[in-house]
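> Take this sequence and fold it.
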Amino acid sequence: MEITGEITDIIYQNEINSYTVAEFETQDGNITIVGYLPFINAGDTLKLIGKIVTHQDYGEQFKIDTFEKLMPQTLTSLEHYLSNGTIKGIGPATAKKIVDTFGEETIHVLKFEPEKLSNIKGINKEKAISISETFIENWELWQIVGYLEKFGIGVQNAKNVYEKLGINAIEEIEENPYILIDIANNVDFKKIDKMAMNLGMPYNYEKRIKSGIKYGIMCATTNGHCKVQKENLITFCKELLEISNEEVEENIIQLKAKNEIVEEDNWIYLSYFFDAENNIAQRIQILQNSQNTKKIENIKKEMKKTEQSSEIELSEKQKEAINAINENNVCIITGGPRNWKNNYYKNSNRII
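So this is what the prediction gives:
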């Protein structure tokens, strides 16, 4: 389902991932919209694709799948857009003056003849140029968002790409499409690779192979792993990139030299995963070596009290686990579903 309209009010927006709840005005009336809308403000005109859903507390809403930012369709919506705070130096009063003065030519003036803005009281030539530059920069940002959709990079990731590469993102990506592997999550390597091939990059292009190696490791991390066996990684990259084992191994060596990946006991990590694991291990070691201030000397007596007060009889295994918790600062209890891990936790909390 597709709808077009204007955001009249933003009810909520997450500063980290840009998940937004907003009021949206269409020709058919107002509706609440929900979804990821980075770089969006009240007054923006959007084309949304999604579906109507019913929230148990808030009623009917339009859930956004994808969206496109449009140039304001009417002078009223253009005035709202200019006054929404995204262009420094333009408030509601100035926005009204600009639209009243230039009418249908407003966008043309902002883009191509900004010096004319200085004819409006309160805007000098320097401010006019600044207003024009901000207007154009904001619009170029949306070219980047649309461009990234070709790679399957959604609006959440587009914000991250823009923040890393800035307004020249498209030029930088076209120069080296594989840069997206490093700065965006869950990208489609095959789409990036196809674009690079269309740009004339060879199969044995160094950046292609290195990005393929990092992509292979990232594929493993999406399945919950922090590392991948070297032999498996080489096989994966050889098939993905259609290159030789030797070429993969040579680029693994180069990535290790640059500290972008780490090899340990024939396992390959991305450097930041290796550092994270080391950091966790060090913190656990510090905690384990600290004084055990929670230790209860007569733990058996306390367990018996807890059994009586909670009317639960602890098994030998449960007692063993609670003893381990009492004796150690760090204790890991493992097991599959329905093996009473929660009971260990609850009972040890009552005792210790």
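> When you work out contacts or count neighbours from here on, use the C-alpha atoms and nothing else.
Fine.
> for the chain, what's the longest helix?
Secondary structure of the chain per DSSP state H: the longest helix is helix 125-149.
> Identify the residues contacting that helix?
With contact meaning Cα atoms under 8 Å, 6 or more residues apart in numbering, helix 125-149 is reached by 68-69, 87-90, 110-111, 114-118, 154-155, 158-159, 162, 167, 169-170.
> Give me the buried subset of these.
Buried members of those, counted by 16 or more other Cα atoms under 10 Å: 69, 87, 89-90, 110, 114-117, 154-155, 158-159, 162, 167, 169-170.
> Here is a second sequence; please produce its structure as well for comparison:
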Amino acid sequence: MDEVRSGELLCMEGVVENVIFENPDTGYAVFEVNAGGELHVVTGEVGEVNPGESVTVYGRFEIHPAHGPQFKAERCEVSMPQDLAATLSYLSSGALPYIGRATAKKIVEHFGADCLEVIANDPLRLTELRGITPEKAKAISNEFRRMFGVREAVAYLGRFNISATQAVEVFKHFGPSTVEEINRNPYILCGEPLHLQFSRADVIAADLQIDSTDSLRVRAGLLYVLRHNAGNGHTCLPRERLVQCTANHLKIGTDAVDIELDRLLDDGEAHKCTRAEGEFIFLPDLFNAEIDIAARLWELSRHPVTPPADVDRSIAVLESAQGFAYAEEQRKAIRMAMSSSVMVLTGGPGTGKTTTVNAILSLLQHSGQRVSLCAPTGRAAKR
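Alright, predicted model coming up:
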């Protein structure tokens, strides 16, 4: 590249000469690239790079106030070293365990152009060299395959505008088979650890030519709707509502959704609870949480309690002192709290939960009870 053109979107090809800084957790790196005999500093979330590797970076030149011209990469494609000199530089960089400069030279001299293929797929051949045990050979190969997997994941997901930081997270979760797993089912990206928007996973699925009524898409759509509603405070959904919402979201018929929901339930990826009103569908973790909470509340409810005398009179005195009357549902909640070992108070915003809690606290303290509040929210936190 003959000149620095600040701000213009460019593609630069070259060989990594030196890695100045690298954060393996985020994929951010600062490194020098030899592009046609010119050395350029490249920065950005590009994943893992090592000296000797061939790179194609896409981005813009920017002028750093302290360090001068830098190429800010938006995307980076990395390939294996293209010749023996680059391979030697790569192996000498310390990127792989147990391989220093001297050992790297021996490997290149012994295996020639096949050395990286040997490391990746036939590592026991490395024991032909003195000082490399089978255990070391396996460790070298595992690290090489891990690095290749990270690069592959970063490059693959980068095509769909998923950052290197996110790609590294995905790789840590799914391991060396990340790209294969995504190709098999791109909708796994809607779950841990990325929680990608369904529409973005749909873009990858379309690239893989997955049909809109494909089982993978419909099942993922059901789980996505359940997770979305869990974020809105709903631990479950009525079956009919879940099926209809999913069909609307996927823009397909309800019959296909109904069939996949039954399969989802059979496979244990969702749970149902049947009541007189119908079936309610849960995500497994929320279903188990509901069961656990119910069991604990039941245990608490079995402890005997002696209700205080004349609760209604105490409520009336409190109303008189405060200058307003409680609604009947609030009085019911106060009575239950004063006469039960456990009570659950629910209600939407502005329904008087905090006022009710304040009344319960006042009566308990007036009767000489010791009160503790754990993680209160809203105005109750001040009390």
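> Mind checking the TM-score on these two?
Here the TM-score for the pair of chains, by TM-score structural alignment, normalised by the length of the first structure, is 0.58; 287 aligned residues with a Cα RMSD of 4.9 Å.
> Which residue numbers in the second structure does the helix or strand following the longest helix of the first structure align to?
Moving toward the C-terminus from helix 125-149 of the first structure, the next helix or strand (DSSP states H and E) is helix 155-165. In the comparison with the second structure, helix 155-165 of the first structure aligns to the range 164-174 (TM-score structural alignment).
> sorry, back to before: the longest helix of the first structure: average distance to aligned residues in the second structure?
Its matched residues in the second structure lie on average 4.5 Å from helix 125-149 of the first structure after superposition (mean Cα distance after the TM-score superposition for the first structure).
> what comes up buried for that helix?
Neighbour-count burial for helix 125-149 of the first structure [16+ other Cα under 10 Å]: 127-129, 131-135, 141-142, 144-146, 148.
> Determine the longest strand present in the second structure.
Scanning the second structure for the strand with the most residues, using DSSP state E, yields strand 9-23.
> who touches the following helix or strand past that strand?
Remark: after strand 9-23 of the second structure, the chain's next helix or strand is strand 28-35, criterion DSSP H and E. For strand 28-35 of the second structure, the surrounding residues in contact (Cα under 8 Å, 6+ apart) are 1, 12-23, 39-49, 164-165.
> Next: stretch 35-43 of the first structure.
6-10, 17-21, 63-65, 77-78, 80-84, 86, 155-156, 159.
> Between its first and last residues, how far does that stretch reach?
Start-to-end span of stretch 35-43 of the first structure (Cα to Cα, to the nearest Å) is 17 Å.
> just how off-centre is that stretch within its chain?
15 Å (Cα atoms, centre = their mean, to the nearest Å).
> which parts of it are buried?
Of all the residues in stretch 35-43 of the first structure, those buried under the rule 16+ other Cα under 10 Å are Gly35, Tyr36, Leu37, Pro38, Ile40, Asn41, Ala42, Gly43.
> so Gln70 of the second structure touches Val41, yeah?
Yes - with contact defined as Cα atoms under 8 Å, Gln70 of the second structure and Val41 form a contacting pair (5.2 Å).
> Could you pull out the helices in the stretch 251-383 of the second structure for me?
254-266, 284-301, 311-322, 328-339, 353-366 (DSSP state H, counting those that start in this stretch).
> In CSV: the ones you listed, plus distance to Ser372 of the second structure and mean neighbour count.
Compiled in CSV, those are given as follows (distance: least, Cα to Cα, whole Å; neighbours: other Cα atoms under 10 Å):
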stretch, distance to Ser372 of the second structure, mean neighbour count
helix 254-266, 41, 17
helix 284-301, 17, 13
helix 311-322, 21, 14
helix 328-339, 14, 17
helix 353-366, 9, 17
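> Pipe those into JSON lines and attach distance to Leu242 of the second structure per row.
Output for these, formatted as JSON lines (distance: least, Cα to Cα, whole Å):
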{"stretch": "helix 254-266", "distance to Leu242 of the second structure": "9"}
{"stretch": "helix 284-301", "distance to Leu242 of the second structure": "15"}
{"stretch": "helix 311-322", "distance to Leu242 of the second structure": "43"}
{"stretch": "helix 328-339", "distance to Leu242 of the second structure": "31"}
{"stretch": "helix 353-366", "distance to Leu242 of the second structure": "30"}
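> Any idea which of those gets closest to Arg184 of the second structure?
Proximity to Arg184 of the second structure (Cα to Cα) singles out helix 254-266 among the helices of the stretch 251-383 of the second structure, at 17.7 Å.
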